[in-house]
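**Q** Starting from these lines, generate the structure:
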Amino acid sequence: MADTFSQIYLQFVFSVKGRQSLIPKENKEELHKYLTGLVQNRKAKMLAVHCMPDHVHIFVGFKPVISISDFVKEIKVESNEFINAKGWTRFKFAWQEGYGVFSYSHSHINSVVNYILNQEEHHRKKSFQEEYKEFLEKFQIPHKSEYLFEFLE
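**A** Here you go, the predicted structure:
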């Protein structure tokens, strides 16, 4: 075979450390653009991105040129540095450890894109914690609820 062919669609979900609402609404579009650049620099295609104040959804056409764990680690580290350099928060910004990654077939692209782009509406009815637990249950991912979220005390 002369080339590598793949069709991998992944949704990444991760939250702000301590589940704090630290992503300013007025900076959301700039962060979307920055995240898109990070994704493209890793040979992936951004299909949808949406930052809520306390978490982010990224949906990509993924190329297997980098491991999934390295991909999300690099995205989180570089976007964390970007947010801190911009001084958008009064405190040091950080993403929570861990993340969710969920795979989809080609036939689900439009519905996942719509879901991600409509996060504001979606979260009027459901909290991020409820949403995340539903993902884990829908994808039959074993988990212990007490280890899902890190809250600041």
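**Q** Could you use CA atoms for every contact and neighbour count after this?
**A** Noted.
**Q** For stretch 80-91, what is the distance to the chain centroid?
**A** A distance of 18 Å separates the centroid of the chain from that of stretch 80-91, by Cα atoms, centre = their mean, to the nearest Å.
**Q** actually stretch 120-129, not the one I typed
**A** Centre-to-centre, stretch 120-129 and its host chain are 15 Å apart (Cα atoms, centre = their mean).
**Q** ok, residues contacting it?
**A** 52, 55, 115 (Cα atoms under 8 Å, 6 or more residues apart in numbering).
**Q** Alongside the first, I'd like the structure of this one:
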Amino acid sequence: MPFIKVWIHFVWSTKNRIPFMHTREIRQTIFTHIKENAKEKGIYIDFINGYTDHVHCLVSLGIDQSMSKIMQLIKGESAFWINKHGICGEKFEWQDEYFAVSVSESVVDRVRNYIRHQEEHHQKKTFAHEYNEFIEKYDFQKFK
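**A** This next block holds a predicted model:
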């Protein structure tokens, strides 16, 4: 049996960055559901949090899991569930795109802490600003 540990930091936003998750209660309801649903599907979410218009998620990939399949399962099912239960009061959608970056074992605690403090973080910086920083920091524009 192979032994692997590959950490991925996923970030995705609501469609058109609409602040559907405008209260802490809505966010916690959604994040709890995502984590429970992921567990049922064999996806290990170490930590999940976000703000009004986006989500950060630290995942340990399983041996037969791909990033695209994980995002399809998490985003697709959660949007369906949110709409079915009227969590946001209007039609909810996730943006198609997402970020996914590998995380070294040596900085997992730092990433976990960063994800944990999203609400405070976004009192100082918008998601649009953070988005542009991700593009620049990880040099994503060269892949377009």
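**Q** After superposition, what's the TM-score here?
**A** Here the TM-score for the pair of chains, by TM-score structural alignment, normalised by the length of the second structure, is 0.90; 143 aligned residues with a Cα RMSD of 1.8 Å.
**Q** hang on, the earlier thing: which one of the contacts of stretch 120-129 of the first structure sits closest to residue 72 of the first structure?
**A** Closest to residue 72 of the first structure out of the contacts of stretch 120-129 of the first structure is residue 55 (13.9 Å), distances taken as Cα to Cα.
**Q** so what's that closest one up against?
**A** So residue 55 of the first structure contacts 13-16, 19, 128 (Cα under 8 Å, 6+ apart).
**Q** Would you mind measuring from residue 134 of the second structure to residue 100 of the second structure?
**A** 10 Å (Cα to Cα, to the nearest Å).
**Q** And those two? Which one has more around it.
**A** residue 100 (18 against 15; other Cα atoms under 10 Å).
**Q** my guess is the more buried one meets residue 10, correct?
**A** Yes. Look at residue 100 of the second structure against residue 10 with Cα atoms under 8 Å: they come within range, at 4.5 Å.
**Q** Restricted to helices, list the contacts of stretch 120-129 of the first structure.
**A** residue 115 (DSSP state H).
**Q** how about the contacts of stretch 120-129 of the first structure in a markdown table, adding distance to residue 108 of the first structure?
**A** Output for the contacts of stretch 120-129 of the first structure, formatted as a markdown table (distance: Cα to Cα, whole Å):
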| residue | distance to residue 108 of the first structure |
| --- | --- |
| 52 | 22 |
| 55 | 22 |
| 115 | 11 |
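**Q** Since that was my last question, I'll sign off now.
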